[in-house]
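>>> here are the coordinates; sequence isn't available:
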């Protein structure tokens, strides 16, 4: 599958992030994977999780859906779709992997920071790009 950014990707991404900024975290509705997938959809028009959004309520449930696709986790799924780049080379709109208390989380690069959806939080948080352990070019 070839995923290409639309001509108006930047404004579409900005509108998506603005709409997500105060959204509460909820597995299967608005978690780190669905946040990143929504950003990809805003930039490219490709919905990577159309069949799975709303069909799980826990991290374990989301991982079960990914295992059905043949992936151990959401990071492996992202790695199968996008070119991996060193985090220092990540650009606006790329997917970044950050290590969390519950495992790896996905976020969206915005300059020197990463927007992330956080369990137990309302809306998006910001993490320094230097905290990314991996990154994928969208």
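Right, received. Where do you want to start? These numbers were taken from a predicted model, which means no experiment stands behind them.

>>> contacts and neighbour counts: CA atoms only from here.
OK.

>>> how about the strands in the protein?
With strands called from DSSP state E, the chain shows them at 83-85, 95-100, 103-110, 113-117, 124-128, 132-137.

>>> so what's the residue nearest the centre of the chain up against?
The C-alpha lying nearest the average C-alpha coordinate of the chain belongs to residue 36 (CA atoms, centre = their mean; 2.0 Å). By CA atoms under 8 Å, 6 or more residues apart in numbering, the residues touching residue 36 are 95, 106, 107, 108.

>>> of the residues you listed, select the buried ones using a PyMOL command.
Selecting only the buried entries of the contacts of residue 36 in PyMOL, with 16 or more other CA atoms under 10 Å as the criterion:
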select buried, resi 95+106+107+108
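
>>> in addition, the following structure is provided for comparison:
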């Protein structure tokens, strides 16, 4: 996962390639060898398209629950775990890097505290 973080450190957010869902899926794939978003790739290239697809799945939390990952409290997330956070009223996924979360932003990866988590799932 360190390689992924290094590669995406300065990569700007991009719907359909470096958004929160695909960044999280890339992190899970790097750790497990399984791409949990394989069937979703290529289904959106804009915010509206992503919102539509995620809504059809029941929302981000429901889409993650289908993966069968064990839910945990966000403050118990460890390196490599998946965390749903809410910023400015919008849900997004991030990867736990230990004592902080990381997710894509317009200027590259954004790092912020675990206290921003709403839900979390154990990946490894």
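The structure has been received and is ready for your questions. Treat the numbers as computed from the prediction; the structure is a model and nothing was measured.

>>> superposed, what's their TM-score?
Superposed pair, TM-score by TM-score structural alignment, normalised by the length of structure 2: 0.89. Supporting alignment: 122 aligned residues with a CA RMSD of 1.6 Å.

>>> if we can go back for a sec, how about the contacts of residue 36 of structure 1 in a markdown table, adding distance to residue 84 of structure 1?
Shown next, in a markdown table, are those (distance: CA to CA, whole Å):
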| residue | distance to residue 84 of structure 1 |
| --- | --- |
| 95 | 9 |
| 106 | 13 |
| 107 | 14 |
| 108 | 14 |
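
>>> state the distance from whatever residue of structure 2 lines up with residue 38 of structure 1 to residue 73 of structure 2.
Under the alignment by TM-score structural alignment, residue 38 of structure 1 pairs with residue 26 in structure 2. Per CA to CA, to the nearest Å, residue 26 of structure 2 is found 22 Å from residue 73 of structure 2.

>>> so which of those two has more stuff around it?
residue 26 (23 against 13; other CA atoms under 10 Å).

>>> wait, isn't that one in contact with residue 35?
Yes - shown here, residue 26 of structure 2 and residue 35 form a contact pair, counting by CA atoms under 8 Å, at 6.8 Å.

>>> overlap in contacts of the two?
In contact with both residue 26 of structure 2 and residue 35: no residue, using CA under 8 Å, 6+ apart.

>>> and for the aligned residue in structure 1 for residue 41 of structure 2, nearest residue in space, chain neighbours not counted?
Under the alignment (TM-score structural alignment), residue 41 of structure 2 pairs with residue 53 in structure 1. Counting by CA to CA, 6 or more residues apart in numbering, the nearest residue to residue 53 of structure 1 once its immediate chain neighbours are dropped is residue 28, at 5.2 Å.
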